[in-house]
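quick one, what's the 3D model for this:
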Amino acid sequence: MMENVSVVTMFTLSGLNFPFVQRITIFVLVLLFYLIILLSNFTVVFVIVTDRKLHKPMYIFLCNLCVNAVYGSAGFFPKFLVDLVSSHVISYAGCMLQGYVVHSSNSFDFSILALMAYDRYVALCRPLVYQSFMTKQRVSLFLLLSWFISLFCMFMNTASLLGKKLCGSHISRLYCVNLMVANLVCSPPKANDIIAAVNIVFHFFLFLFICWSYVNLIKMCVSSAQMWKKFRHTCMPHIICLLTYTGTLLLDLMYMRFGSDKLSQHLHNFMTIEFLIIPPILNPLIYGLQLTHIRKRILSIFHTKKKIHSF
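Predicted coordinates for the structure are as follows:
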C-alpha cells in the first residue's frame, strides 16, 4: 500500500473551484498583471542597458532586481494562466521546477536588496573610496556570487526532496512550494529540514545586514540637510521596496504556517500570491518615479515616439 501511494507523477493543486465564467474573469486580470510586470520591468532594464550614463552600481543592481522579477514571475504566471482554462494539475518534475524558480527568485531578491543597501552605505558614508571600491569587476563579482548562492541554496533545498516517498498528491495551494511537498513525504526528510534551517538563518543575517546598513546611513545623514536630501533621493526607493517585499513575503510565510481555513477562497488565493504580484509591479514603478535619471530617460523615450508619430 505504501509503495502505491508513494509513486506520484502528478500533483493536484487547489483554489480554482470556480465556475468557468469566473475563471475567465480571473484569467483576464492575471494576464493584465503579468503584462504590467513584464512591461514595467523590461522598460527599466532597457533604459539602464541602453543608457551608458546609468552603467553605475546602483542602476546595475536595480537592473538585476528587475530581471529577477521577470524570472520569478515566469515560474508562476504562465502555468497559472493555463490552469485557469484547463485542469489544475502539475507534473512531479514541473512542481519541483516551479518551487525552485519561486524560491530562488525570492532568495535573490534578498541578496540584491542587501547589495543595494551596501552600495548606498559606501556611496554616502564612504564617498572618497566609493569609486575605487565599487569597481566594475567587484560589482560583477558581487552579482555573480548573489546569483550563484541563491540558485545553489534553493537547488539543494529542492534536491533534498527528490526521490522521496510521498503519501499524498494534493497541494492546498495555487502553485507548488517546497514546504507543501515536504509535508507530503512519508518520512520527514531530515536533510531538507537542515538545509531549510540554514537557508532561513542565511537570509535572516542578510536582513540584519540590510538593517545595519540603513541604520548607519540614517545616523550619518540625519545631521546634514544636504546628506538627508541625498538619502531621501537614492535610498527611500530601496527602503520602500524592501519593506514591501519583506512585508508581503512574511505575510505569505505566516499564513502558510498559521493561516485559518475559515477565509474565503478568493482571500486565501490572494494571500498565497500577493508577494508574486505586488513587489514585481511596485518596484519598477517606484524606481521609475523616484530616480530622476530613469524617469527622465523613460519620458524622453515616449517623447521621441510621439515626435516620430507626429510626422
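
going by C-alpha atoms from here, please, whenever you check contacts or count neighbours.
Noted.

which element, helix or strand, includes residue 12?
Per DSSP states H and E, residue 12 falls inside strand 10-13.

other residues contacting that strand?
With contacts defined as Cα atoms under 8 Å, 6 or more residues apart in numbering, strand 10-13 is touched by 88-92, 95, 169-176.

figure out how far it is from the centre of its chain.
Distance of strand 10-13 from the chain centroid (Cα atoms, centre = their mean, to the nearest Å) equals 24 Å.

residue 285 contacts residue 40, correct?
Yes - counting by Cα atoms under 8 Å, residue 285 does reach residue 40; the two are 7.1 Å apart.

residue contacts, residue 136?
Each residue near residue 136 by Cα under 8 Å, 6+ apart is listed here: residue 57.

and it, how far is that from residue 58?
Look at residue 136 and residue 58: by Cα to Cα, to the nearest Å, they are 12 Å apart.

one step back: of the contacts of strand 10-13, buried ones?
88, 89, 90, 92, 95, 169, 171, 173, 174, 175, 176 (16 or more other Cα atoms under 10 Å).

would you do the same for the sequence below? I want to compare the two.
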Amino acid sequence: MYLVTVLGNLLIVLAVSSDSHLHTPMYFFLCNLSFTDVCISSITIPKMLVSIQTQDQSIYAGCLAQLCCVLIFGGLESCLLAVMAYDRYVAICHPLRYTVIMKPRLCVLLSLLLSTVDALLHSLMGLRLSFCTHLEIPHFFCELAQVLKLACSDTLVNDLVNVVGILLFGVPLYGIVYSYIRIISSILKMPSAGGRYKAFSTCGSHLLVVSLFYGTGFGVYLSSAVTESSIKNVVASIMYTVVPQMLNPFIYSLRNREMKGALRTLVIGVPFW
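Predicted coordinates for the structure are as follows:
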C-alpha cells in the first residue's frame, strides 16, 4: 500500500509538472495535494515497517517530531481540500474573474503557514508535560490523543489547545460546505443539461476525495469515543492516514480526461493532445 501511494502520487506530480496543458490553479493544487499525501504516508508507514522487521518499536525522542509532522501535513491536506473547493466555486460561479481571484501560490503558502503554526503549538505544549514510567503507545505512530493519555501532569492547557485546533480546522470544512452549496445552486440554474453535467463532473473527483478524507477522519474520533479497544483505534487511524492517500491518485486519474492524457504521455511517451 505504501509503494502504491508513493508511486501513484509521484506520477501525479510528474504529470502535472511536465504537461503545460495542466499548468492551471486546479492542477497546481492537485500537485500539492499529491505531494502532501506522500509526506503523510512517509512520516508514519516506513517507521512502522522498520519496527515490524527489527522488532524494535522504540521511537523516544522522535515521537514529538513525528506528531508535529503528522499535524502539519494533515492540516495542510485539510486546507488544500478547502482551497480546491473554492477553486471550483470560482471557476463555475465566476469564470470571467477566475484568473484575477485565484492566487494558487499564495493559497498554498497560507495553508502551510496555518497548519505549521497549529502543529508547533501542539508540539510545544507537549514538551511541557511530564510522563509516567509506562511509555507504551498502543498505536503505530505518535498520535496526539494517545500521547496525552500517557501524561502524568495536568493536561488542561493541552486540552484547551486541542479545542482551539479543532475549531481552527473546522474552518476548512465550513469553506468546503459553503463552496459546494454555492456551486450546486449555480449548477441548478443552468439551462443546459450538458452544461450541468460538465459542471458536476469537474467536482465529482474532489467531492469523493473530501468524503474519503473527512469521513475516515471523523470515523477515527467517533470510534475512539465509543470504544477503548486499541486495535479498533489503530484500524480506524489507518483508514485516514493510509487509505485516502493511496486512493487519491486513482480517483483523480480515472475520472479526469486531461490527467489520463498527461499520465499516458508521461508513462509511454505517446502524446495525448
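
coming back round to it: among the buried ones among the contacts of strand 10-13 of structure 1, which are in strands?
Taking DSSP state E as the definition of strands, these contribute 89, 90, 171.

may I see the residues you listed arranged in JSON lines, with distance to residue 76 of structure 1 as well?
Shown next, in JSON lines, are those (distance: Cα to Cα, whole Å):
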{"residue": "89", "distance to residue 76 of structure 1": "13"}
{"residue": "90", "distance to residue 76 of structure 1": "12"}
{"residue": "171", "distance to residue 76 of structure 1": "15"}
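
which one of these is nearest to residue 229 of structure 1?
Taking Cα to Cα as the measure, residue 229 of structure 1 sits nearest to residue 171 out of those, at 48.7 Å.

contacting residues around the most centrally placed residue in structure 2?
Centroid-nearest residue in structure 2: residue 77, 2.9 Å away (criterion: Cα atoms, centre = their mean). Counting by Cα under 8 Å, 6+ apart, residue 77 of structure 2 touches 33, 36, 37.

now which residue in structure 1 aligns to it?
Residue 77 of structure 2 maps onto residue 109 in structure 1 when the alignment is built from TM-score structural alignment.

on that earlier part again, what range in structure 2 does the strand holding residue 12 of structure 1 sit on?
Under the alignment (TM-score structural alignment), strand 10-13 of structure 1 falls on nothing in structure 2.

can you name the next helix or strand after that strand?
Next along from strand 10-13 of structure 1, by DSSP H and E: helix 20-50.

and that next one, what does it pack against?
If you count contacts as 3 or more Cα pairs under 8 Å, 6 or more residues apart in numbering; DSSP states H and E, helix 20-50 of structure 1 packs onto helix 57-74, helix 77-84, helix 265-290, helix 292-310.

trace residue 59 of structure 2 over to structure 1, please.
Aligned by TM-score structural alignment, residue 59 of structure 2 pairs with residue 91 of structure 1.

roughly how far does that match sit from residue 175 of structure 1?
Remark: distance between residue 91 of structure 1 and residue 175 of structure 1 (Cα to Cα) = 12 Å.

excluding chain neighbours, what is closest to residue 274 of structure 1?
residue 248 (6.5 Å; Cα to Cα, 6 or more residues apart in numbering).

now that neighbour, what's its secondary structure?
Secondary structure state of residue 248 of structure 1, per DSSP: H, G, I helix; E, B strand; the rest coil, is helix.

and it? What does it align with in structure 2?
Under TM-score structural alignment, residue 248 of structure 1 pairs with residue 216 in structure 2.

contacts only, for that match.
Taking Cα under 8 Å, 6+ apart, one finds 236, 237, 239, 240 in contact with residue 216 of structure 2.

now which residue in structure 2 aligns to residue 73 of structure 1?
Residue 73 of structure 1 maps onto residue 41 in structure 2, with residues paired by TM-score structural alignment.

tell me the contacts of its match?
2, 5, 241, 242, 245.

could you double-check that residue 130 of structure 2 lies in contact with residue 153?
Yes - here residue 130 of structure 2 reaches residue 153: they are 5.5 Å apart, a contact under Cα under 8 Å.

this completes my enquiry, with thanks.
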